[in-house]
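J.: Below: sequence and its predicted model.
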Amino acid sequence: MNYYRKVLLFVAMLIVCFASVSTVIPNVAKAEGDPLGINAEAAILLDAKTGKILYQKNPDKVLGVASMSKMMTEYLVLEAIHNKKITWNQKVMINEYVHKLSAAPDLSNVGLTQGEEYTVKELYQAMAIFSGNAATVALAETVAGTEKNFVALMNKKAGELGLKDYNFVNASGLNNESLLGNIPAGGPNEENVMSARATATLAYRLIKDYPEVIETAKTPKLHFEKDGRDYPNFNWMLPGLIFEYKGVDGLKTGSTDFAGYCFTATAERNGQRFISVVMKASSKDARFTETRKILDYAFNNTGEEQILPKHYQVKGQKSLPVVKGKGDKVKIYTKDPISLVVKNGEKENYKAVLVLDKKKLTKDGELTAPVKKGDKIGYVTLESKNGEDLGFIADKNNKNLKVDVIAAENVEKANGFVLMMRGIGGFFGDVWGSVSSAVKGLF
């Protein structure tokens, strides 16, 4: 009886062990594939200052972007204003098509009356805050004459901004079938598409090139003077809204049947700004709950670290030889420090690499006197110690990781007599060396 009891106990222990293994293994696999467990088709997280990628899931999968594509319309409108092609107070007359589109059922819109004038600013606010589709078309026509021309500008600008994996077929992000037969580009059922990487690149450039975009994006509610109505911002993570998150002040939501629920967010705390993108989340609320996970990770598990201090000297390359100077070498160091937002514990994963300006060197790698303190000699950049791509969204040359290397002291040019004596000394030194070699050869 005691024997059977032991056997049963052994079998029970085996069952427990197998059950534990079956529950642990999936979690390990999940952690390796997506450490944050984001419930969306694709996602990405950036440091908004440098564009460094801090997290990504399927970043290059091309998906529908819906109204997040209005960020490109915002970029082109702000660019046109900066270039003085249009003004905020410029009046826009609403045509029949834009009026009808603004009244179309089941579309996000601020009502626009045919024959009435609205300012560019009013239309921009309707687009950026309440995602007004008809207002977006009106702005596109104002900037480019027709929405068809504007779509061509969108695709051209995407290339200029360094986006990859994108295609714009309209200004609003709607499915073309919703445009009442006025299709500017593409097929009758096409939509705008981008990857999470491309979407994040667009948001990164929009904030960097036109930071004033935040002033409108952070408005929780639009009061539209023309009809006296209030329109809520679809970004429910803004202050006072249902998914309020400390620091969130933008940027753009989007949803269609094809794209699912999407959200490009940006948040700033204590001078540190992040950009996140969530694409094809499972529900309207999920795009915000999943964004919260990403931003929590950003603020709790990353931080700005000084990777190299000011006046850093690369090991083994702390000075350069100098010819025709009172001294024969000069100390060199970095002009400024290099700081970078990195994941906790990853500060030591970087190494400094010195790149000298060959135009300032002789064929033997020497500087020619005089050398002044502060003269730029080259630059120091960072590389990963294990050779991995450091992951910058729009900077393949790591420009954000470069700092000038300068001369740390003066080296004056030697006078003619000193140079002559050095030449004579060098000559006799060479002669003596030749004689010594010849004498040694006799023995």
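T.: Noted; the coordinates are in hand.
J.: alpha carbons only for contacts and neighbour counts from here, please
T.: Fine.
J.: where do the helices sit along this protein?
T.: 2-33, 70-82, 96-102, 120-130, 133-144, 147-160, 196-209, 213-217, 286-301, 416-442 (DSSP state H).
J.: Contacts only, for the most centrally placed residue in the chain.
T.: The centroid of the chain falls nearest to Gly51 when counting by CA atoms, centre = their mean (3.0 Å). By CA atoms under 8 Å, 6 or more residues apart in numbering, the residues touching Gly51 are Thr201, Tyr204, Phe392, Ile393, Ala394, Asp395.
J.: And the fifth one, how far from Ala43?
T.: Yep, that's Ala394 we're talking about. Ala394 is 17 Å from Ala43, where distance means CA to CA, to the nearest Å.
J.: next, the one to line up against it:
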Amino acid sequence: MKGMFRKQMVAIVTVLTLFCSMFFTYSSAFAENNSALNVEAGAALLVEANSGKILYQKNADESLAIASMTKMMTEYLVHEAIAKGKIKWDQKTKVSEYAHIISQDRSLSNVPLENGGMYTVKELYEAMAIYSANGATIALAELIGGSEANFAKMMNDKAKELGLQGYKFVNATGLINKDLKGKHPEGTSPDDENKMSAKDCALLAQHLLQDYPKVLDTAKITKKTFQKDGKYPIDMSNWNWMLKGLVKGYEGVDGLKTGHTDQAGYCFTGTAERNGMRLISVVIKTNSETARFDETKKLFDYGFTNFQTKTVYPKASQVKGHETVHVNKAKDTEVPVQTKKEIVLPMPKGSQDIYKTDFKAVNKENEAPIKKGTTLGYMTVSAKDPNDVGFLTGKSMQVDLVTKQEVEKANWFVLSMRSIGSFFSGLWNGTVDTVKGWF
């Protein structure tokens, strides 16, 4: 009997051990703080670009100096100004004395600009995006904002609009203000420097890639000559050494922005795509020019080795149990809704059912008429694991549920009949309640 009991206990312990092992594998599926990666940086982050799902993080919320990674926000505002028709790529702008003076300092990253010289927006943008040229960046900021001080305000306003949390923009370039030759923007001090958290850098990069995907057309250029046929042509080499053909080339890398100051260390916000999955990485305060790429490689290797993406809901899908939303005064009061966009999520390879969904109504009364494509509710997606750190936007991501077609208002006769019906229904219910009270 004792031998049989001992064998039963061994079997039970074995089963429990296997169960715990399975649970541990599930609960740590995303390994957001996987110390085995040993990313040597002041802060680091890896996310899947489409959903913003965090795959790894280290000190991701601390606001830190970010040097020329600042220029991602300048790039965003340039693309936005182009999209809104405020400026054009072939438009020429005159270089101010300030932009000229900064551009002459070759100890900083620069292409020399003539004082009063005329350059196209595209020329200045390419100098900024490829070579991180600071004088060219200031010239663009002055064109769009009127002054760098006004442009810095635009940067902070846009950061708030995009949902960034730990940011501070004092200039357009990411230089320390004391490097601006005493001409730092009004209202800032010589010691001021731009700051963002790693999470903010990734969120800004995500918006830049999703809102203006053509940003990669320039970001992936490895070499180009500034004003090739001009008086002072300058050869520009991309500081992103992970681009194909460069010294730290990595398959799939096509952006995005490097940075360096003494305070920020060597930084890099990178992006790479393989097999339909795009990742965004951030490293801040690494120890050398090559280290920022070596640490980024660790992140990309981890992401591409352990994860794959899966389309959970195609665009225009209906959510089970929430196929319709009630709309007052509509011809048909139960209105069909569908997902506004497809939902693609990263999955640990070999795992499937790791997410859960929920429904959230809009915070207002819906009343017809309503246009096609109007948001009437939201589907939220979150990890089943309660310890999961979630997405760039929080513990869950939110997807709009929109009307499939225009929602017509019912005519006066139908509305009148509904009112009469509601009146008698209320009257009947009140009578029933009264009668119940007698007994």
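T.: Right, received. Where do you want to start? Remember, it's a predicted structure, so these values are computed and weren't measured experimentally.
J.: What is the equivalent residue in structure 2 for Ala265 of structure 1?
T.: When structure 2 is aligned by TM-score structural alignment, Ala265 of structure 1 is paired with Gly270.
J.: Tell me how many other residues crowd that match.
T.: 27 (other CA atoms under 10 Å).
J.: likewise the one 10 residues further on?
T.: Neighbourhood size, Ile280 of structure 2 [other CA under 10 Å]: 30.
J.: The one 3 residues further on now?
T.: The criterion is other CA under 10 Å. On that basis, Val283 of structure 2 has 31 neighbouring residues.
J.: Same question for Val248 of structure 1.
T.: Per other CA under 10 Å, the neighbour tally for Val248 of structure 1 reads 23.
J.: check contacts around the aligned residue in structure 2 for it.
T.: Aligned by TM-score structural alignment, Val248 of structure 1 pairs with Val253 of structure 2. If a contact means CA under 8 Å, 6+ apart, then Val253 of structure 2 has Lys220, Met242, Leu243, Lys244, Gly270, Thr271, Ala272, Glu273 as its contacts.
J.: counterpart of the third one in structure 1?
T.: Using TM-score structural alignment, the equivalent of Leu243 of structure 2 in structure 1 is Leu238.
J.: ok, its match to Ala217 of structure 1 distance?
T.: Taken as CA to CA, the span from Leu238 of structure 1 to Ala217 of structure 1 is 9 Å.
J.: Looking at these two, which is more packed in?
T.: Leu238 (25 against 22).
J.: what's near enough to touch that one?
T.: Contacts for Leu238 of structure 1 (CA under 8 Å, 6+ apart) come out as Lys218, Thr219, Pro220, Glu244, Tyr245, Val248, Asp249, Gly250.
J.: Give me the subset of the residues you listed that lies in strands.
T.: If you go by DSSP state E, these have Val248, Asp249, Gly250 in strands.
J.: tell me which of those is nearest to Lys208 of structure 1?
T.: The closest of those to Lys208 of structure 1 turns out to be Gly250 (CA to CA; 13.5 Å).
J.: quick one, what contacts the closest one?
T.: Counting by CA under 8 Å, 6+ apart, Gly250 of structure 1 touches Ile214, Ala217, Lys218, Asn235, Leu238, Thr264, Ala265, Thr266, Ala267.
J.: Please apply the same query to Lys343 of structure 1.
T.: Going by CA under 8 Å, 6+ apart, Lys343 of structure 1 touches Leu54, Asn301, Thr302, Gly303.
J.: Quick one: map the third one onto structure 2.
T.: Thr302 of structure 1 maps onto Phe307 of structure 2 when the alignment is built from TM-score structural alignment.
J.: How many neighbouring residues does its match have?
T.: Phe307 of structure 2 has 20 neighbouring residues, counting by other CA under 10 Å.
J.: Ala136 of structure 2 versus the closest residue to it other than its chain neighbours, what's the distance?
T.: Sequence neighbours aside, Pro348 is the residue nearest to Phe307 of structure 2 in space, at 4.5 Å (criterion: CA to CA, 6 or more residues apart in numbering). Taking CA to CA as the measure, Pro348 of structure 2 falls 43 Å from Ala136 of structure 2.
J.: Just to check, Glu304 of structure 1 is in contact with Val342?
T.: Yes. Glu304 of structure 1 is within contact range of Val342, at 6.3 Å (criterion: CA atoms under 8 Å).
J.: which one of the two has more residues nearby?
T.: Ranked by neighbour count (other CA under 10 Å), Glu304 of structure 1 and Val342 place Val342 first, with 21 against 14.
J.: State the distance from the more buried one to Glu32 of structure 1.
T.: Between Val342 of structure 1 and Glu32 of structure 1 the computed distance is 19 Å (CA to CA).
J.: what's the answer for Asn300 of structure 1, then?
T.: Asn300 of structure 1 sits 20 Å away from Glu32 of structure 1, going by CA to CA.
J.: picking that back up, okay, and the common contacts of Leu238 and Ala217 of structure 1?
T.: With contacts defined as CA under 8 Å, 6+ apart, the residues shared by Leu238 of structure 1 and Ala217 are Asp249, Gly250.
J.: looking at it, the match of Thr302 of structure 1 is touching Lys349, isn't it?
T.: Yes. Between Phe307 of structure 2 and Lys349 there is a contact at 5.2 Å, judged by CA under 8 Å.
J.: and the closest residue to Leu175 of structure 2 other than its chain neighbours, how many neighbours?
T.: Closest residue to Leu175 of structure 2 apart from its sequence neighbours, by CA to CA, 6+ apart: Ala67 at 5.9 Å. The local packing of Ala67 of structure 2 (other CA under 10 Å) involves 27 other residues.
J.: can you pull the contacts of Ala67 of structure 2?
T.: Residues near Ala67 of structure 2 by CA under 8 Å, 6+ apart: Thr173, Gly174, Leu175, Ile176, Glu193, Asn194, Lys195, Gly259, His260, Thr261, Ala264, Cys267.
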